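> turn this into a structure:
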Amino acid sequence: MMQVANAVLDRTKTSYALGIIAATGGLAWLLSRKPYVHEIGGRKSPPGPKRKLLIGNAKNFPTTKWMEAFSELQKTYGDIIYFQVPGRGVLVLNSLEDAEDLLGKRANIWSARPESYIVMGLMEFGWALPYLVPGNDHNEQRKIFHQVIGPRAVTSFDTMLHEGADEFCKSLHGFSGDPEDIVSHAIGQITIRIAYGDEVHREHGDELVQLNSEGITYSTWCTQQLWLVNVFPLARYLPSWFPGVKFHSYVTKGKDMFSKIRVWAFGMVKEKVDQGTADLSVISKYLGDDERSNEYLRDATALMYLGGVDTTYAAIMSFFANMILYPEVQRKIHHELNEVVGHGRSPTVSDLSSLTYLRAVWKESFRMTPVAPTAVPHASTSDDNWKGYFLPKGTMIVPNVGFMLVDPRHWGNDANVFKPERFLGPGASSLPDVESLTFGFGRRRCPGRYLAERNGLLYIAAALSAYEIRPAADMATPVSITFSDNKIRRPTNLKCQFVSRR
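This next block holds a predicted model:
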């Protein structure tokens, strides 16, 4: 009887879901086009490409190379560009001042993330900081990031960083080709060590790096797809055999993956803490502290990898590419390293403040080859009126950081020239904070930036202290860098060799 009852219930849910979707589909489609309604009511929408009735900008919204597409459209529509795509409005900001205004000064409205019901709800990944709506959970996780890897606390792990940088340099010895695997693995391993300790790293480091790497790829891919359940949540009741329904297997895979990322390594460290055998890590250092919840500590630490590895390794890859493109810049860095560090030892974190030219080149590399040129989108939690425009609740904001970083209004007529000296002159203090721009805006600025900056700078200092970076054997120097068209961009034509300087 119970099986019969469950079967009837399943058919009822399916029929109910189908009925609701069919009955409300057309109406929801129309009502989701809020700008048309508000324009009729006299409320003004921002400028943007022409929309078609019902489908809005579905056919002329760029699907690839957002930075390039939005930067080109800036010439026609200016700093603010508005699209209406199925289910929501999209506001592109090309001006740094506008981004700071909306995402900073009006952060109480514009600090949410665009919803992805399949990822946050069905895959149960809503605990992840990048997806959390501002509130207690969001604030507590950010607080933990600040306490455990903030600008002061991060110094506790400098010994690990030094060891990681030495291992990184050893792995580059004699290498020729695309160093992507070496760089991403090195950054992943040091992040695992800091989060969970040396013992977990030795026993399961490669597995954890692989798991987290797959998690990044999978969550990014899922949020970029069009899912029926994101538009009609009741579609979750549709059976897997129903025509066109393909989300069930993806949900199962994602749910298992994100659960393992959340609890597996944490559980291993907690067991060692209980046994009194745990070594130094973020978890062992702060577990059981009365100032923070173990659950928030677990979730924040699980996000250290997802939030920092991709951006750091992509930044190092871009830096290496720029060293090949601008060998005269590399020679100046080598000269500075000789003066500050000398020969016979590796750079340390304490040397970084004296490596002023290296830091300037790091910033210029960020500026000219940003790793996240359109940042992570924000969304509004209520209707807003801004600059005479009406922006309905749920509008998604895309900050075109790539354009902001070469905007001549901030960087001058040589904005498209690779010129590290711009960060060393008397006007350097008036320039935008390149690294902050890369890590986001307002309440959503990445709280792991201090570890990422420290880690990235130390690793490039160590690499250039040990090696000269040249094009790979039998390969000509590239005239430009090509990039992957992912949310986090990395060079795709980098083939280099590391020639010892020692």
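> when you work out contacts or count neighbours from here on, use the C-alpha atoms and nothing else.
Will do.
> from the chain's centroid, how far away is the longest helix belonging to the chain?
Longest helix in the chain, counting residues (DSSP state H): helix 294-325. Helix 294-325 has its C-alpha centroid displaced from the chain centroid by 8 Å (CA atoms, centre = their mean, to the nearest Å).
> so which elements touch that helix?
helix 136-149, helix 180-196, helix 198-223, helix 247-275, helix 282-286, helix 356-368, helix 449-466, strand 467-471 (3 or more CA pairs under 8 Å, 6 or more residues apart in numbering; DSSP states H and E).
> please repeat the previous calculation with a cut-off of 7 Å.
Judged by 3 or more CA pairs under 7 Å, 6 or more residues apart in numbering; DSSP states H and E, the packing partners of helix 294-325 are helix 136-149, helix 180-196, helix 198-223, helix 247-275, helix 356-368, helix 449-466, strand 467-471.
> so can I have JSON lines of those showing mean neighbour count and distance to Gln74?
Compiled in JSON lines, those are given as follows (neighbours: other CA atoms under 10 Å; distance: least, CA to CA, whole Å):
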{"stretch": "helix 136-149", "mean neighbour count": "19", "distance to Gln74": "34"}
{"stretch": "helix 180-196", "mean neighbour count": "23", "distance to Gln74": "33"}
{"stretch": "helix 198-223", "mean neighbour count": "17", "distance to Gln74": "26"}
{"stretch": "helix 247-275", "mean neighbour count": "17", "distance to Gln74": "37"}
{"stretch": "helix 356-368", "mean neighbour count": "21", "distance to Gln74": "18"}
{"stretch": "helix 449-466", "mean neighbour count": "22", "distance to Gln74": "29"}
{"stretch": "strand 467-471", "mean neighbour count": "20", "distance to Gln74": "36"}
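> so who does Val251 touch?
Counting by CA atoms under 7 Å, 6 or more residues apart in numbering, Val251 makes contact with Leu122, Met123.
> 10 Å - rerun?
By CA atoms under 10 Å, 6 or more residues apart in numbering, the contact set of Val251 is Ile118, Val119, Gly121, Leu122, Met123, Glu124, Cys222, Met257.
> let's see this one next, to set against the first:
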Amino acid sequence: MAISYWSLCLLAPLLWFMRRILSKGHAHPLPPGPSGLPLIGNVLDFPRRDHYKMYTKWAMKYGGIVHARSFGQSVIVINDIKVATAMLDKKGSLYSDRPVLQMCCELVGWKNTLVMQRAHGSRLKEMRKAIHGLIGTPGATARHYALFEGETRALLRRVLRDPRGVKESIRRTAGSIILMLAYGYTTMEKDDPIERIADHAMSQFGELSRPGAYLVDVLPVLRYIPAWVPGAKFKRTADNCYKTLQDMANIPFRIAKKELDGGTAYPSFVTTHMEGKDLSEENKHRIKWAAASLYAGGADSTVSTVYTFYLAMTLFPELQRKAQKDIDDVVGNDRLPSFADRANLPYVEALYREVLRWRPAAPLGIPHAVTDDEIHDGYNIPKGSIVVVNVRHILHDAAIYTNPDVFDPDRFIAKEGKVAEKDPRACIFGFGRRICPGLHLGDATVWIAIATTLAVFDVSKTMENGCEITPSGKYFDGIVIHPEPFKCEIKPRSAQAQALILAE
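The predicted model follows:
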């Protein structure tokens, strides 16, 4: 239910009155930003898609911290890594909350997942602690390297069989890893029902959380109107999305619990936290949603990043050859790269980091919310403000990265008289107390997919009617962005490479 012109006209007087009643003066100014219109603020300034582009324009005009307003709701946009660190890392307790999204969180139920969990109460801390034990450190994540390498070999075989379906193969591999870690669930090779439900829920999340998509996020009282009322289609949409999300959380959890009770369960996050324990319903609820959060927090961004890698290799074949030489010199041609080789493959590492920087999967991260009024650098940051970090802009800041719009892995390799540029992982996984708990998982699974693909495949532009087809490089919008489908050629580098792909 998009916000229409007439909706704005009806809402404006009420919101103006509420603002007059509730507002109060403050000795410190708000951060600079666009002036907006009376009553509705900057609502008309926010674009329908690619918000980071507008925020980048604001950064050029107003600086590293910008204030905007939407119907009285303060929005703080951070466009500078130093500001993000000073506010979200060093004062993490003030910036650890999530905004209340009526449609996504309250009506559909995404508030139960870790990514949208509110900061108050103990559940956030308990869920993060549980996941930390599984993948929260490099050592804990390393225990699963054999799984990652095995599933990545399956990815290579899928791509060999169906190079046109590379994105679907990436998605299947990312889902298989998460479902095995979370539930000990082995996915079917084709059309797995659990993966299908989870992917559908993630697709819905992208739409539900899109700014300005639903009027109920602006006027929360609308959540109480009956579904039959004209204009209340959003209630029926919410009911449908609620069912999908519940299925995503409940179905694999029940399978894991049934196998645990029957003594046939494969070790997983769920079995670790339930085996031999008499748990309260609250603790079962926490474990169930923590497990669901593993998929919600990791699979989609992994798919985006690995598909972006294929796009980059299609567009920049000369850099692909440099990375392949790195592998050939260190690993050779008679085996696949492993995690044990990572420290000895500097150009592959640099290329991986450049993929992360060039097109970050979540260009604005996940929004934070301020738990109390505070003053930062002389500016008033009101309680309840939504705080957004413009990750895309930071990773394309010419003050940090030389020629930032150019795809150049060499920027991350130190040379005589030149230090390596800033590692993008300091930004893309979030900040403060809401930093992604699966950052080591994401780092490992994306790196091994890139390294093994480079070892055995050549990725290039496709030819049609004698003409070379260059991908547009456009992306679908969302909290997690994805390259629009593009054509490319993916072929084994040699007969020996093909034999490595097919070897079990």
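> got a TM-score for the pair?
TM-score of the superposed chains, computed with TM-score structural alignment, normalised by the length of the first structure, equals 0.87; 476 aligned residues with a CA RMSD of 2.7 Å.
> could the helices and strands packed on helix 294-325 of the first structure go into CSV alongside distance to Glu435 of the first structure?
Below are these laid out as CSV (distance: least, CA to CA, whole Å):
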stretch, distance to Glu435 of the first structure
helix 136-149, 17
helix 180-196, 18
helix 198-223, 22
helix 247-275, 28
helix 356-368, 7
helix 449-466, 8
strand 467-471, 24
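> of these, which is nearest Thr311 of the first structure?
Closest of those to Thr311 of the first structure is helix 449-466, at 8.1 Å (criterion: CA to CA).
> which part of the second structure lines up with that closest one?
With TM-score structural alignment applied, helix 449-466 of the first structure matches the range 439-456 in the second structure.
> what's the average distance of that stretch to the first structure?
When the first structure is overlaid, stretch 439-456 of the second structure sits 1.1 Å from its aligned residues on average, using mean CA distance after the TM-score superposition for the first structure.
> now swap in stretch 235-246 of the second structure and tell me
Mean deviation of stretch 235-246 of the second structure relative to the first structure after superposition (mean CA distance after the TM-score superposition for the first structure): 1.8 Å.
> return the distance of that stretch from the chain's centre.
Its chain's C-alpha centre and that of stretch 235-246 of the second structure lie 22 Å apart, by CA atoms, centre = their mean.
> now stretch 262-272 of the first structure
25 Å.
> and the aligned partner of Ile397 of the first structure in the second structure, how many residues sit next to it?
Matched by TM-score structural alignment, Ile397 of the first structure corresponds to Val387 in the second structure. Val387 of the second structure has 25 neighbours, counted by other CA atoms under 10 Å.
> picking that back up, out of the helices and strands packed on helix 294-325 of the first structure, nearest to Gly412 of the first structure?
helix 356-368 (13.4 Å).
> that closest one: average distance to aligned residues in the second structure?
After superposition onto the second structure, helix 356-368 of the first structure sits on average 0.9 Å from its aligned residues (mean CA distance after the TM-score superposition for the first structure).
> average offset between the next helix or strand after that helix and the second structure?
Next helix or strand after helix 356-368 of the first structure toward the C-terminus (DSSP states H and E): strand 378-379. Superposed on the second structure, strand 378-379 of the first structure shows a mean distance to its aligned partners of 1.0 Å (mean CA distance after the TM-score superposition for the first structure).
> where does strand 378-379 of the first structure end up in the second structure?
The alignment of strand 378-379 of the first structure onto the second structure (TM-score structural alignment) spans residues 368-369.
> how about the contacts made by Glu318 of the second structure?
Taking CA under 10 Å, 6+ apart as the contact definition, Glu318 of the second structure lies against Gln324.
> Pro99 of the second structure against Pro367, yeah?
Yes. Under the criterion of CA atoms under 10 Å, Pro99 of the second structure makes contact with Pro367 at 7.1 Å.
> corresponding residue for Gly478 of the second structure in the first structure?
Aligning on TM-score structural alignment places Gly478 of the second structure opposite Asn486 in the first structure.
> same thing with Lys491 of the second structure?
Aligning on TM-score structural alignment places Lys491 of the second structure opposite Val499 in the first structure.
> for that match, helix, strand, or coil?
The three-state label for Val499 of the first structure, taken from DSSP: H, G, I helix; E, B strand; the rest coil, comes out as strand.
> any idea how far it is from Asn94 of the first structure?
Remark: distance between Val499 of the first structure and Asn94 of the first structure (CA to CA, to the nearest Å) = 41 Å.
> neighbour count: these two, which is higher?
Using other CA under 10 Å, the more surrounded residue of Val499 of the first structure and Asn94 is Asn94, with 27 against 17.
> so what's the counterpart of the more buried one in the second structure up against?
Counting by TM-score structural alignment, Asn94 of the first structure lines up with Asn79 in the second structure. Neighbouring residues of Asn79 of the second structure by CA under 10 Å, 6+ apart: 52, 55-56, 58-60, 62-66, 364, 388-395, 397.
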